[in-house]
Every structure is written in structure tokens, then in C-alpha cells.
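Asker: need coordinates for the following:
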Amino acid sequence: MLEAIYLVKVEGTLDELRELFVEGAKREARKQAKKAGGEIVATGVKKTRKVVKSAWQKYIGKKSNQIRVKSGKRKGMLDLAKMSRAYKRAQKAKGKR
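Answerer: This next block holds a predicted model:
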């Protein structure tokens, strides 16, 4: 079966054409989304809740508290064992005040 194709001449300013085609397409898309999902899909990004850092995470985050390995194959890396001992000492001293 052959389908008939009709050509229509459209005249107007750019704004008028945009209104005809772009806005019309947006409206049509909204109708389709509403029909398919029941509601218009909400656009936007869900906000994630900021996780509160623990005292240890705050401690190791400070540059002044970072103890680095001085030599060997781990040179320049953080020495977490020494940092842990220093943190525990600092917490004890903080508690005695």
C-alpha cells in the first residue's frame, strides 16, 4: 500500500518557526512521557548527603600530622602506624585536660 506524502510550505521568522517546531516537539515529548509513566519525569540530580568525617579522618587529613617514611622502597609514603600511635597519644592528652 502506498502512503501519501504531503509537502507544506512554511514561512515565517526564525522565532515563529522555532515556536512551531521546537516547542511543539517539546510538548509532544511531555505528553508521551506523561502517557508512558503516569507523571512527567522529574529532571535534576538527586543531592547526596555529605558524610561527616570521623576524628581520625580529620587528623590524617591535616598536613601537619602526616608522618612520612624517610627511606626504603616506601619512601615518601605515609607511615600510618606512627600516625596512629601519635593520634592515640594526642587523644589521651586531650582527655586529661
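
Asker: make it CA atoms for all contacts and neighbour counts henceforth
Answerer: Will do.

Asker: residue 80 and residue 87, how far apart?
Answerer: Distance of residue 80 to residue 87, given as CA to CA, to the nearest Å: 10 Å.

Asker: could you do residue 29 as well?
Answerer: Computed as CA to CA, the residue 29 to residue 87 distance reads 58 Å.

Asker: okay, these two: which has more neighbours?
Answerer: Ranked by neighbour count (other CA atoms under 10 Å), residue 29 and residue 87 place residue 87 first, with 17 against 13.

Asker: to compare against the first, here's another:
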Amino acid sequence: MSILVKNASNTADLQPPYPYSTWIGYWEGKSGIKLDANTKYNCPAGDCKNACYKKDFDGCHVQKVSDYTHKMYIIPLCSSCNQRTDYFFVDENLLVPAP
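Answerer: Have a look, this model is predicted:
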């Protein structure tokens, strides 16, 4: 099911917890989904047309628009979508709670 999200603010200084060195690594570890380095994947943002290799994805902090608890989640997004200031749809099953 798709859910409306937005990029969380002021997250650039947040670091993934040990033993993860990247937010993509954290997302892979918690979601159980491993991205192959040699495969192109579509950006999970519903209206994005970018297809990227694993190295081109950012592990992004997002928040559900309809959730006023301000809970953050990690999801892989292309660099362009990591800079978005609007709302966009993603598959809710790809969201991993941020620590």
C-alpha cells in the first residue's frame, strides 16, 4: 500500500547505529532486502522516473504526512528525491523505523 511521506528536516548529522556504517546498510539490515550493486532499481518515490544503482541511493529519513507523532523512517531514495520539499508516495512496506 502506498503512503504519503515527506523528507524529515535536520537529519544530515544523524549517524546510523553500530554496526551499520551507512543508512542504506541500516535499511538493508532491518528490511531484509539486499540491493545488488550491479542492478538498477527504480526510485521508490511513486512519481520519480530515476533508475539507480545501489551506490546512487541515499538512505533517507522520511515521515508519514498523516502521522503527527513525527516518527521517522528510513527508505532508499535517489539523490534527487532526497532533496524534495514536497509530499510523495512510497510503498509503506519499504519503510524501516529509524532508531
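
Asker: drop the TM-score for these two in here.
Answerer: Laid over one another, the chains give 0.18 as their TM-score (TM-score structural alignment, normalised by the length of structure 1), with 29 aligned residues with a CA RMSD of 3.8 Å.

Asker: I'd assumed residue 30 of structure 2 was in a helix, is it?
Answerer: Yes - if the criterion is DSSP: H, G, I helix; E, B strand; the rest coil, then residue 30 of structure 2 is within a helix.

Asker: what's the burial count for it?
Answerer: Quick note: residue 30 of structure 2 (other CA under 10 Å) scores 14 neighbours.

Asker: which residues does it contact?
Answerer: Counting by CA atoms under 8 Å, 6 or more residues apart in numbering, residue 30 of structure 2 touches residue 96.

Asker: distance of it relative to residue 88 of structure 2?
Answerer: Distance of residue 30 of structure 2 to residue 88 of structure 2, computed by CA to CA: 23 Å.

Asker: same question for residue 27 of structure 2.
Answerer: On the measure of CA to CA, residue 27 of structure 2 and residue 88 of structure 2 end up 19 Å apart.

Asker: show me the contacts for the closest residue to residue 31 of structure 2 other than its chain neighbours.
Answerer: Nearest non-adjacent residue to residue 31 of structure 2, counting by CA to CA, 6 or more residues apart in numbering: residue 96, 6.4 Å away. Residues near residue 96 of structure 2 by CA under 8 Å, 6+ apart: 27, 30, 31, 73, 74, 75.

Asker: which one of those residues is nearest to residue 58 of structure 2?
Answerer: Closest approach to residue 58 of structure 2 among those (CA to CA): residue 75, at 8.1 Å.

Asker: after whichever strand or helix holds the closest one comes which helix or strand?
Answerer: Taking DSSP states H and E as the definition, residue 75 of structure 2 sits inside strand 73-78. Per DSSP H and E, strand 73-78 of structure 2 leads on to helix 79-82 as the next helix or strand towards the C-terminus.
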